[in-house]
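Peer 1: Sequence unavailable; structure follows:
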């Protein structure tokens, strides 16, 4: 019986069906299914499939956003139980768009995929200068910093952020990944960061970071 309800939750997330996700998560709770099992074997299972379809070009950003909304609606129902269970997160990630850049869809999508992969995600927002990012790193102590830029003119600010991180002696304390339309693997290597082509691959890169930490 549990297996059926878990599969129904995963399907609801895949379909972006908020109402069905909430209904089935609630039913699973009533059946006594542990919150951690609901998260890992149903909610995240569905979102992982979304990520694979997105990576293969079979799902697109609007559909992924709808699925992410369904995912969050399910997590909200079991949030208290998850906190009480002492479940360990995969890692902590700080996401931000650099100074001069107001684009947020890409970095928000990355954040949703990372949450779907079990990470604690702290989103700073857009148009953030290096100094503000450094202060947030000191405050939150993330395992990974994910930086976005969607304009060729703001790419240079990624290097500025990394340079200041090094100057502050924090470079060995935080992994750095970058992404955005104008970026590339060669640019990432040049500025001392790791590259992710899209939101789905960002989750893969982040998991590899934590496996080697």
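Peer 2: Noted; the coordinates are in hand. The structure displayed is predicted, hence computed values, not measured ones.
Peer 1: only C-alpha atoms for contact and neighbour calcs from this point on.
Peer 2: OK.
Peer 1: can you give me the strands in this protein?
Peer 2: Along the chain, counting by DSSP state E, strands occupy 92-98, 120-128, 144-148, 175-179, 194-195.
Peer 1: Would you mind putting the ones you listed into TSV with mean neighbour count and distance to residue 22 alongside?
Peer 2: What follows is the strands of the chain, written out as TSV (neighbours: other Cα atoms under 10 Å; distance: least, Cα to Cα, whole Å):
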stretch	mean neighbour count	distance to residue 22
strand 92-98	26	26
strand 120-128	17	21
strand 144-148	25	30
strand 175-179	24	33
strand 194-195	22	35
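Peer 1: closest one to residue 40 among those strands?
Peer 2: strand 120-128 (14.5 Å; Cα to Cα).
Peer 1: which outside residues touch that closest one?
Peer 2: 89-104, 108, 111, 114-115 (Cα atoms under 8 Å, 6 or more residues apart in numbering).
Peer 1: One more pass at 10 Å, please.
Peer 2: 88-104, 107-108, 110-115, 132-133, 136, 140, 142, 144-149, 154, 157, 161 (Cα atoms under 10 Å, 6 or more residues apart in numbering).
Peer 1: Strand 144-148 and that strand, what's the angle between them?
Peer 2: 40 degrees (axes from the mean of the first three to the mean of the last three Cα atoms, to 10 degrees).
Peer 1: I'd like the distance from strand 120-128 to the chain centre, please.
Peer 2: 11 Å (Cα atoms, centre = their mean, to the nearest Å).
Peer 1: Surely residue 130 touches residue 163?
Peer 2: Yes - counting by Cα atoms under 10 Å, residue 163 is a contact partner of residue 130 at 9.0 Å.
Peer 1: Compare the two (neighbour count), which wins?
Peer 2: Set residue 130 next to residue 163 and count neighbours by other Cα atoms under 10 Å: residue 130 wins out with 20 against 15.
Peer 1: Below is structure B, check it against A:
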């Protein structure tokens, strides 16, 4: 028998439903997110509004709590997976309506390195913030990064390394961009446990991101500056 106190999402007014969806996202409840997205769309909400007001707003809270040590990686992954369930419905609709995008990022773990949890988390969190993310996976060679950046017309290159032996390969990729005269076309963000800000500066990256929540903040900041420069 159903619990008398059980919430029936379709009976909630819009504002309460959006708040409930943010709570469900925080708790990693994918099925409820799918139901909520469908209900809002049936009520005539624009896909972009569903994305920003329900999902992105919810993931912002997740990101802040992750940054502040209230949530940990497993919980953030659950929330990000719930977000993906909602995004699966919204993506084709957003493409149809030509909704504005925050920006586009190509991300991958560098050649010789097969660690991907951190990279996956960054990708999911950036998607949660409204970015389009193209994930090249692990063991990514310089040529693959460069091809993807050009093909996807990306704004940001994200590189991850978890081994001290693979860290230097990030410089190889950046040097390749410099050599081809394309370094200034992209915002280059690097991350991974053995890195630090000093290393990021030394190899010519735009920024070092110590975790996924910080990566989102930095990416947003750089994209905003890029837009300001273009409109100036």
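Peer 2: Noted; the coordinates are in hand. A quick note: this is a predicted structure, and the numbers were derived from the prediction, not measured.
Peer 1: TM-score them against each other, please.
Peer 2: The pair, once superposed, lands on a TM-score of 0.97 when counted by TM-score structural alignment, normalised by the length of structure 1; 213 aligned residues with a Cα RMSD of 1.0 Å.
Peer 1: Now the common contact residues for residue 130 and residue 163 of structure 1.
Peer 2: residue 157.
Peer 1: what's near enough to touch the most centrally placed residue in structure 2?
Peer 2: Nearest to the mean C-alpha position of structure 2, by Cα atoms, centre = their mean, lies residue 126 at 1.3 Å. Residue 126 of structure 2 makes contact with 56, 59, 80, 102-105, 120, 132-133, 212-213, 215-217, 219-220 under the criterion Cα under 10 Å, 6+ apart.
Peer 1: Would you mind measuring from the equivalent of it over in structure 1 to residue 168 of structure 1?
Peer 2: In structure 1, the residue paired with residue 126 of structure 2 according to TM-score structural alignment is residue 114. Residue 114 of structure 1 is 27 Å from residue 168 of structure 1, where distance means Cα to Cα, to the nearest Å.
Peer 1: OK, contacts around the counterpart of residue 83 of structure 1 in structure 2?
Peer 2: Residue 83 of structure 1 maps onto residue 95 in structure 2, with residues paired by TM-score structural alignment. Applying Cα under 10 Å, 6+ apart to residue 95 of structure 2 gives the contacts 47, 101.
Peer 1: the longest helix in structure 1 is where?
Peer 2: helix 61-85 (DSSP state H).
Peer 1: Buried residues, it. List them.
Peer 2: By neighbour count on 16 or more other Cα atoms under 10 Å, the buried set for helix 61-85 of structure 1 is 64-75, 77-79, 81-82.
Peer 1: Equivalent analysis for stretch 37-56 of structure 2, please.
Peer 2: Neighbour count says stretch 37-56 of structure 2 has 37-40, 46-48, 50-51, 54-56 buried, by 16+ other Cα under 10 Å.
Peer 1: How far does the longest helix of structure 1 sit from its chain's centre?
Peer 2: 12 Å.
Peer 1: just stretch 85-96 of structure 1 next, same as before
Peer 2: The answer for stretch 85-96 of structure 1 is 10 Å, by Cα atoms, centre = their mean.
Peer 1: corresponding residue for residue 68 of structure 2 in structure 1?
Peer 2: Using TM-score structural alignment, the equivalent of residue 68 of structure 2 in structure 1 is residue 56.
Peer 1: Spit out the contact partners of that match.
Peer 2: 50, 200.
Peer 1: Go again with 7 Å.
Peer 2: By Cα atoms under 7 Å, 6 or more residues apart in numbering, no residues touch residue 56 of structure 1.
Peer 1: Then residue 156 of structure 1?
Peer 2: Taking Cα under 7 Å, 6+ apart as the definition, residue 156 of structure 1 has no contacts.
Peer 1: Next, work out how far apart the equivalent of it over in structure 2 and residue 116 of structure 2 are.
Peer 2: In structure 2, the residue matched to residue 156 of structure 1 (TM-score structural alignment) is residue 168. Distance, residue 168 of structure 2 to residue 116 of structure 2, by Cα to Cα: 17 Å.
Peer 1: for residue 64 of structure 2, same thing?
Peer 2: 22 Å.
Peer 1: And those two? Which one has more around it.
Peer 2: Under the criterion of other Cα under 10 Å, the comparison of residue 64 of structure 2 against residue 116 puts residue 116 first, with 18 against 15.
Peer 1: Leaving out sequence neighbours, find the closest residue to the aligned partner of the more buried one in structure 1.
Peer 2: When structure 1 is aligned by TM-score structural alignment, residue 116 of structure 2 is paired with residue 104. Distances taken as Cα to Cα, 6 or more residues apart in numbering place residue 126 nearest to residue 104 of structure 1, at 6.4 Å, with adjacent residues excluded.
Peer 1: and that neighbour, what pairs with it in structure 2?
Peer 2: In structure 2, residue 126 of structure 1 lands on residue 138 (TM-score structural alignment).
Peer 1: swap in residue 135 of structure 1?
Peer 2: So, by TM-score structural alignment, residue 135 of structure 1 is matched to residue 147.
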